[in-house]
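>>> have a look; sequence and predicted model below, questions after that.
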Amino acid sequence: MRVFRRTWAALGAALLGLAVVAPPAWAADVDFTGAVDVDGCSGSLVRMPTSRDGDRALVLTNGHCYEGAWPVPDEVLVDQPSHRLLTLLDGKGERVADVHAAKVLYATMTGTDITLYQLDTSYRDLQRRHRVRPLTVSAERPAAGAGIRVVSGSMKTVFSCHVDQLVYRLLEKAYVAKDVVRYTQACATGPGTSGSPVVDAASGQVVAINSTSNREGGQCTLDNPCEMDRDGVITVRKGSSYATQTYWLTTCMGAGNKLDLGRRGCLLPEPSA
């Protein structure tokens, strides 16, 4: 992710017409670096905190962006073959290359809304061949009030807003998502933005995946999710958009980008027996 902070020296150099070299990525401005167009959905090239440059790269999007039929409630798909082509973008949102997904490491719409693809190439190879760098998935739960950017590789749009609240349960048709991020109204996401990484503006790391929004004010229907609190009270918020959290992934990933659902503390749902 290309992020930079202007210093007085850099500003002075810019005014004098001198070349300015951006310092390392700390935070602030978010572009399309790491964004992926997933054939009608959005996604992101990601690495985990434990990932290494030689590991096979990962692409993250929604469970409902899986290339097959939507996973039904309580269905968890693991290590499924895939031949999907995914389009990597540069920082300006321009196509860099099409890459091949070798397998679906994980996909579900139960408790969350995630598909995690594994590519047939490494982070190092992507950097060397295409100068593409991944985003890092944060191991921290996002906080209410945090500044965020929703980066849609499909729509070529970056939405800027804040985490409004963490919702206990989100109900949409027969699906139930847990501990969901609700945005402030400035992030008016819609069709084509599914799977977009939600990037923390302070750290530059992925904290969630844009998932759904209540478009028409309907109650708990497709494209009209409703909220449920701990007491079972249902609330409908027309126009609100939501994202599924991603720190769960870091609790289940080991060295070499190996998914381990039996790992102690893993929060992702497991396949049923």
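Thanks, I have it.
>>> hey, let's count contacts and neighbours off CA atoms from now on
Fine.
>>> closest to the centroid, which residue in this protein?
Pro197 (2.9 Å; C-alpha atoms, centre = their mean).
>>> show me where the stretch 101-250 of the chain has helices.
Under the criterion DSSP state H, counting those that start in this stretch, the stretch 101-250 of the chain contains helices at 123-130, 247-250.
>>> spatially nearest residue to the residue nearest to the centre of the chain (excluding sequence neighbours)?
Ile209 (4.8 Å; C-alpha to C-alpha, 6 or more residues apart in numbering).
>>> next: Ala177.
Ala177's closest residue in space is Gly111 (C-alpha to C-alpha, 6+ apart), at 4.1 Å.
>>> what about that neighbour, how many neighbours?
Neighbourhood size, Gly111 [other C-alpha atoms under 10 Å]: 21.
>>> if I read this right, it contacts Val180, doesn't it?
No - between Gly111 and Val180 there is no contact under C-alpha atoms under 8 Å: 9.4 Å.
>>> and here is the other one:
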Amino acid sequence: MRLPATASVLLSAALATLSLSAVPVAAGPAGEHNRTASVTTPAPTGPGAAKPGVDDLAGIIAMSECSAALVKFRNAPMTNAALMLTNGHCTGADIGQRFPNAGQVIVDRSANRSVKLLKADGSTAATLRANRIVYDTMTDTDAAIFRLATTYQDIKARYGIDAFIIAEQGPKPQDRITVSSGYWKKRYKCSMDKQVYRIREDQWTWKESVRYTAECDTPHGSSGSPVFGDASGEVVAVNNTGNDGDARACAMNNPCEVDEQGKVTSAPKGISYAQQTWWFTTCVNSAFELDLSVAGCQLPKPKRRP
């Protein structure tokens, strides 16, 4: 996990004030997910124009212990409630436990979290409130989406900031990418090295993870940072972990790679990973809201009670 060293102290204090109930566990998504391609959407404001997220920090979000981003689904109305993307492991203070357990999927849970929306230069444009966990899991992926207590229209009108589009396809090896951290107010630039069949860390296993080239040695605090395809400026993944190299393989902060034959390999120290976000776009309904009942939805779902 890319949580800062102080996060456990902050989380313990937050959990002491909460008494949230447990949630159902999940069944993993059916089938494998192998949809990867270059994203070639034109620059949002013309050739050569700066792309927020890729070239500056407008629209990136700073959380108390993680990073996040203001995101929307393509063609979603500006009057929709705005959404925030981060990691599943960044939601502890909202769900009443340190992290979601392996197999656990949390949907439609109330939240009350203040976050800072950043301007292009990394200064604070606004303090916004996240009032709902729309989706949260560390099963197969490590991602969460919060609903904010304001609309895209209001954010644009008041602060001049647009949300980032979640791309319908993931990156492919050699694609140039940018990891933009709200916590550190910094961007990390590199390429996608490869797609890893499985990443295992402690009790969790993630599918089809994006491995970065060594230039993106993302530090603790960069958890939840959006990963942009440089060509499009759209979100293609969410940064979630890296190998600190100071403990046994597959342990916390020392994830290992597992191939199709089950061979386990320790990643080199400093190598970091992200989880693909196109799965979210398979679960969007006609109102452009996340809906796990949509036919073909690829996200892990809560286990049904007998």
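Structure received. Keep in mind that what you see is a predicted model, and the values were worked out from it rather than measured.
>>> could you list every residue that touches the residue nearest to the centre of the first structure?
Contacts for Pro197 of the first structure were tallied using C-alpha atoms under 8 Å, 6 or more residues apart in numbering; they are 35, 43-44, 60-61, 150-152, 206-210.
>>> how about it, what's its match in the second structure?
In the second structure, Pro197 of the first structure lines up with Pro226, judged by TM-score structural alignment.
>>> equivalent analysis for Thr246 of the first structure, please.
Using TM-score structural alignment, Thr246 of the first structure pairs with Thr277 in the second structure.
>>> and the gap between the spatially closest residue to its match that is not a sequence neighbour and Asn101 of the second structure?
Among residues not flanking Thr277 of the second structure along the chain, Ala237 sits closest, at 4.8 Å (C-alpha to C-alpha, 6+ apart). The spacing between Ala237 of the second structure and Asn101 of the second structure, counted by C-alpha to C-alpha, to the nearest Å, is 21 Å.
>>> which one's more surrounded, those two?
It is Ala237, of Ala237 of the second structure and Asn101, that has more neighbours when counted by other C-alpha under 10 Å, with 30 against 16.
>>> my read: the residue nearest to Pro197 of the first structure touches Thr61, true?
Yes - the pair Ile209 of the first structure and Thr61 passes the contact test of C-alpha under 8 Å, sitting 6.9 Å apart.
>>> what is the burial count for Lys92 of the first structure?
With other C-alpha under 10 Å as criterion, Lys92 of the first structure counts 11.
>>> same question, Gly103 of the second structure
21.
>>> and it, what pairs with it in the first structure?
Counting by TM-score structural alignment, Gly103 of the second structure corresponds to Asp74 in the first structure.
>>> quick revisit: so what's in contact with Ile209 and Thr61 of the first structure at the same time?
Joint contacts of Ile209 of the first structure and Thr61 (C-alpha under 8 Å, 6+ apart) are Ile114, Ser194, Gly195, Ser196, Pro197.
>>> give me the aligned partner of Gly54 of the first structure over in the second structure.
Aligned by TM-score structural alignment, Gly54 of the first structure pairs with Thr79 of the second structure.
>>> residues in contact with that match?
Thr151, Tyr152, Gln153.
>>> how about it, secondary structure?
Using DSSP: H, G, I helix; E, B strand; the rest coil, the structure places Thr79 of the second structure in coil.
>>> any idea how far it is from Ile161 of the second structure?
14 Å.
>>> returning to that earlier point: what's the spacing between the residue lying closest to the match of Gly103 of the second structure once chain neighbours are set aside and Ala177 of the first structure?
Once flanking residues are discounted, Asp74 of the first structure sits nearest to Thr110: 5.5 Å by C-alpha to C-alpha, 6+ apart. Thr110 of the first structure sits 7 Å away from Ala177 of the first structure, going by C-alpha to C-alpha.
>>> so where do the strands sit in the stretch 151-273 of the first structure?
Here the stretch 151-273 of the first structure has its strands, by DSSP state E, counting those that start in this stretch, at 157-172, 175-183, 197-200, 206-213, 226-228, 234-235, 241-245, 253-254, 258-259.
>>> for Cys266 of the first structure, find the nearest of those.
Closest approach to Cys266 of the first structure among these (C-alpha to C-alpha): strand 253-254, 8.4 Å.
>>> so what does that closest one touch, helix or strand wise?
Packed against strand 253-254 of the first structure, as judged by 3 or more C-alpha pairs under 8 Å, 6 or more residues apart in numbering; DSSP states H and E, are no other helices or strands.
>>> Ala69 of the second structure against Met63, yeah?
No - applying C-alpha under 8 Å as the test, Ala69 of the second structure and Met63 come out as separate, 9.8 Å apart.
>>> overlap of the contact sets of these two?
Joint contacts of Ala69 of the second structure and Met63 (C-alpha under 8 Å, 6+ apart) are Gly182.
>>> neighbour count: these two, which is higher?
Relative neighbour count places Ala69 above the other of Ala69 of the second structure and Met63, with 31 against 20, counting by other C-alpha under 10 Å.
>>> which residues does the aligned partner of the more buried one in the first structure contact?
Mapped onto the first structure by TM-score structural alignment, Ala69 of the second structure lines up with Ser44. Listed by C-alpha under 8 Å, 6+ apart, the contact partners of Ser44 of the first structure are Gly34, Ala35, Val36, Val59, Leu60, Thr61, Pro134, Leu135, Gly195, Ser196, Pro197.
>>> now swap in Arg74 of the second structure and tell me
Counting by C-alpha under 8 Å, 6+ apart, Arg74 of the second structure touches Ile165, Ile166, Ala167.
>>> end to end, how far does stretch 238-258 of the second structure reach?
Criterion C-alpha to C-alpha; first-to-last residue distance in stretch 238-258 of the second structure is 20 Å.
>>> now that stretch: buried residues?
Using 16 or more other C-alpha atoms under 10 Å as the test for burial, stretch 238-258 of the second structure gives 238-245, 249-258.
>>> do stretch 183-192 of the first structure as well
Tyr183, Thr184, Cys187, Ala188, Thr189, Gly190, Gly192.
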